[in-house]
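Novice: Could you work out the structure for the sequence below:
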Amino acid sequence: MVTIAVNRGRPGGVRVKICGLTRPEHVRAAAEAGAAYLGFVFFPKSPRNVSIAQARDLALEAPMGVAKVALLVDATDAEIDAILAEVPLDMLQLHGKESPARVAEIRARAGLPVMKAVGVAEAADLAAIPAYEAVADQILVDAKAPKDAALPGGNGLSFDWRLIAGREWAKPWMLAGGLTPDNVAEAIRLTGAKQVDVSSGVESAPGEKDEALIRAFIAAVQPG
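Specialist: Prediction:
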């Protein structure tokens, strides 16, 4: 099992993942601003979807010490194998309806750390986390997508952060869902999150990252 270093940013500070990157200049901007993780989306319905060739080029732009993450949605073994054969990755993020058993299968097959997204809209949704903690390396606590949503994430929605105030889990976890440069500090204050994930919150249009917003988001997380 590969272990990745994700200690970029201020010592003891909150780590940032910039997800849905599609352009080399945005990869460089995120890394230079202090992002600990860079996310590449492999989901055709997403405006942030990248091909394997694109993802490979983007990953090669990332400096050492920044974790490169592939976001997958109910990917088949063949799809996972094809991505891993070409793209230098450090982690897989599973954002579909993968069962705990499937998460364990993918983790073993890939030989990489796995982060499993769990959608939250109400307190009852948190009950799914322990089963995934048992098989994943990290948990992404995200806003639950509406039933009619085309995307499992990246919808710009947040959930009631008070639902997880003071919560502690056995595995590292990351907060996602509707975060922006304007609200991320408050989200961290309410939840105690040590890691945050943003995609649409640093875009000028769906799939169009904004370098100024990326810098503003990371500055809000890591002030000073």
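Novice: only C-alpha atoms for contact and neighbour calcs from this point on.
Specialist: OK.
Novice: All the helices of this structure, residue numbers only.
Specialist: With helices called from DSSP state H, the chain shows them at 24-33, 52-61, 77-86, 100-110, 129-133, 184-191, 211-221.
Novice: what's the second one packed up against?
Specialist: Applying 3 or more Cα pairs under 8 Å, 6 or more residues apart in numbering; DSSP states H and E, one finds that helix 52-61 contacts helix 24-33, helix 77-86.
Novice: Go through these and pick out the most buried.
Specialist: Stretch with highest mean neighbour count among the helices and strands packed on helix 52-61: helix 24-33 (a mean of 20; mean count of other Cα atoms under 10 Å).
Novice: which stretch among the helices and strands packed on helix 52-61 comes nearest residue 65?
Specialist: Minimum separation from residue 65 across the helices and strands packed on helix 52-61 (Cα to Cα) falls at helix 24-33, 9.6 Å.
Novice: So which other helices or strands are in contact with that closest one?
Specialist: strand 37-42, helix 52-61, helix 211-221.
Novice: switch the cut-off to 7 Å
Specialist: With contacts defined as 3 or more Cα pairs under 7 Å, 6 or more residues apart in numbering; DSSP states H and E, helix 24-33 has these neighbours: helix 52-61, helix 211-221.
Novice: quick one on the thing from earlier: any chance of the helices and strands packed on helix 52-61 in TSV with distance to residue 165 as columns?
Specialist: TSV is the format used below for those (distance: least, Cα to Cα, whole Å):
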stretch	distance to residue 165
helix 24-33	28
helix 77-86	35
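Novice: what sits against residue 40?
Specialist: For residue 40, the contacting residues are 19-21, 50, 55, 69-71, by Cα atoms under 7 Å, 6 or more residues apart in numbering.
Novice: From those, which land in strands?
Specialist: With strands defined by DSSP state E, the entries of the contacts of residue 40 inside them are 69-71.
Novice: out of these, who's nearest residue 219?
Specialist: Checking the ones in strands among the contacts of residue 40 one by one against residue 219 (Cα to Cα), the nearest turns out to be residue 69, at 21.7 Å.
Novice: how about that closest one, what does it touch?
Specialist: So residue 69 contacts 37-40, 89-93 (Cα under 7 Å, 6+ apart).
Novice: please give me the structure for this one as well, since I'd like to look at both together:
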Amino acid sequence: MVTIAVNRGRPGGTRVKICGLSRPSHVADAVAAGAAYVGFVFFPKSPRNVSAEVARDLALEVPFGVAKVGLFVDPSDAFLDEVLALVPLDLVQLHGHESPERVAEVRARAGLPVMKAVGVSTAEDLPHLEAYEAVADQILVDAKAPAGAALPGGNGLPFDWQLIAGRSWKRPWMLAGGLTPENVAEAVRLTGATQVDVSSGVESLPGEKDAALIHAFVAAAQG
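Specialist: Below is the predicted model:
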């Protein structure tokens, strides 16, 4: 599997991904707070969606050592090619209904590491994590979107963290779903996560990142 260098955060501490960045100030705040990853959303239904041109300009502001992640939802080959031709990404995040076979196809086509998001709401969802870790470089353990939800993630809803307490996987994994500055430390304690992902939990409005919340979240995750 391909790996990427991520050297941000307190040594031995939790690495943080701030997702859904759409403005230069968002990127600057995430970097200043100590985020290890910054994420750009390429999904038109999301209030955090950005064009490839905007993401390119934002990505060029990201310093070395902070991984640039592109979030895609069931992307076509043409759309994936269009974005990757413009945006210097380090990691592709797949957040749709991509099968393990499609994950492998995207990984080969992009020539980049791939992180697959897997929704969890009950113990019956856990075997899916094992199926995807065979083909993905990282796994994002996220809260399953409610039935009928317009967005596959970023809904601000947690899942029962006890479901994965004490579990581990062969691949690096990241915890997501309803994390906030107030609950992230407890989530890390219960799950043993060494990486966490946040989007709506550091926003004042959908798509509008809040600098104070970003700093508070990173401090709580790493504290």
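Novice: okay if I get the helices of the first structure as JSON lines plus distance to residue 166 of the first structure?
Specialist: Converted to JSON lines, those look like this (distance: least, Cα to Cα, whole Å):
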{"stretch": "helix 24-33", "distance to residue 166 of the first structure": "29"}
{"stretch": "helix 52-61", "distance to residue 166 of the first structure": "35"}
{"stretch": "helix 77-86", "distance to residue 166 of the first structure": "36"}
{"stretch": "helix 100-110", "distance to residue 166 of the first structure": "25"}
{"stretch": "helix 129-133", "distance to residue 166 of the first structure": "15"}
{"stretch": "helix 184-191", "distance to residue 166 of the first structure": "6"}
{"stretch": "helix 211-221", "distance to residue 166 of the first structure": "19"}
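Novice: Can you give me the neighbour number for residue 176 of the second structure?
Specialist: Using other Cα atoms under 10 Å, residue 176 of the second structure has 28 neighbouring residues.
Novice: Please report the distance of it from residue 79 of the second structure.
Specialist: 25 Å (Cα to Cα, to the nearest Å).
Novice: again, but for residue 33 of the second structure
Specialist: From residue 33 of the second structure over to residue 79 of the second structure (counting by Cα to Cα), the distance is 32 Å.
Novice: Tell me which of the helices and strands packed on helix 24-33 of the first structure sits nearest to residue 116 of the first structure.
Specialist: helix 52-61 (20.3 Å).
Novice: which residues touch the most centrally placed residue in the second structure?
Specialist: In the second structure, the centroid-proximal residue (Cα atoms, centre = their mean) is residue 197; its distance is 5.1 Å. Taking Cα under 7 Å, 6+ apart, we find residue 197 of the second structure in contact with 16-19, 174-176.
Novice: where does it sit relative to residue 70 of the second structure, distance-wise?
Specialist: Noted for residue 197 of the second structure: a distance of 13 Å to residue 70 of the second structure, by Cα to Cα.
Novice: contacting residues for the nearest residue to residue 112 of the second structure once chain neighbours are set aside?
Specialist: Nearest non-adjacent residue to residue 112 of the second structure, counting by Cα to Cα, 6 or more residues apart in numbering: residue 91, 5.9 Å away. By Cα under 7 Å, 6+ apart, residue 91 of the second structure lies in contact with 68-70, 112-114.
Novice: Of those, which are reproduced in the first structure?
Specialist: Counting by both residues aligned by TM-score structural alignment, their matches' Cα atoms under 7 Å, these that remain in contact in the first structure are 68-70, 112-114.
Novice: Would you convert those residues into JSON lines that also reports distance to residue 122 of the second structure?
Specialist: Formatted as JSON lines, those follow (distance: Cα to Cα, whole Å):
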{"residue": "68", "distance to residue 122 of the second structure": "31"}
{"residue": "69", "distance to residue 122 of the second structure": "28"}
{"residue": "70", "distance to residue 122 of the second structure": "27"}
{"residue": "112", "distance to residue 122 of the second structure": "31"}
{"residue": "113", "distance to residue 122 of the second structure": "28"}
{"residue": "114", "distance to residue 122 of the second structure": "25"}
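Novice: ok, of those residues, which one's closest to residue 61 of the second structure?
Specialist: Scanning those for proximity to residue 61 of the second structure, where the rule is Cα to Cα, the winner is residue 68, at 10.4 Å.
Novice: Can you give me the neighbour number for the residue mapped onto that closest one from the first structure?
Specialist: Counting by TM-score structural alignment, residue 68 of the second structure corresponds to residue 68 in the first structure. Per other Cα under 10 Å, the neighbour tally for residue 68 of the first structure reads 27.
Novice: Would you confirm that residue 196 of the first structure contacts residue 18?
Specialist: No: with contacts counted by Cα atoms under 7 Å, residue 196 of the first structure stays clear of residue 18, the gap being 8.7 Å.
Novice: just so I know, which of the helices and strands packed on helix 24-33 of the first structure lies nearest residue 151 of the first structure?
Specialist: Among those, the nearest to residue 151 of the first structure by Cα to Cα is helix 52-61 (19.5 Å).
Novice: Next one: residue 125 of the second structure from residue 72 of the second structure, what distance?
Specialist: Per Cα to Cα, residue 125 of the second structure is found 21 Å from residue 72 of the second structure.
Novice: swap in residue 195 of the second structure?
Specialist: For residue 195 of the second structure relative to residue 72 of the second structure (Cα to Cα), the value is 20 Å.
Novice: One more: residue 208 of the second structure?
Specialist: Residue 208 of the second structure is 20 Å from residue 72 of the second structure, by Cα to Cα.
Novice: Can you name the residues that contact residue 93 of the second structure?
Specialist: 69-72, 114-116.
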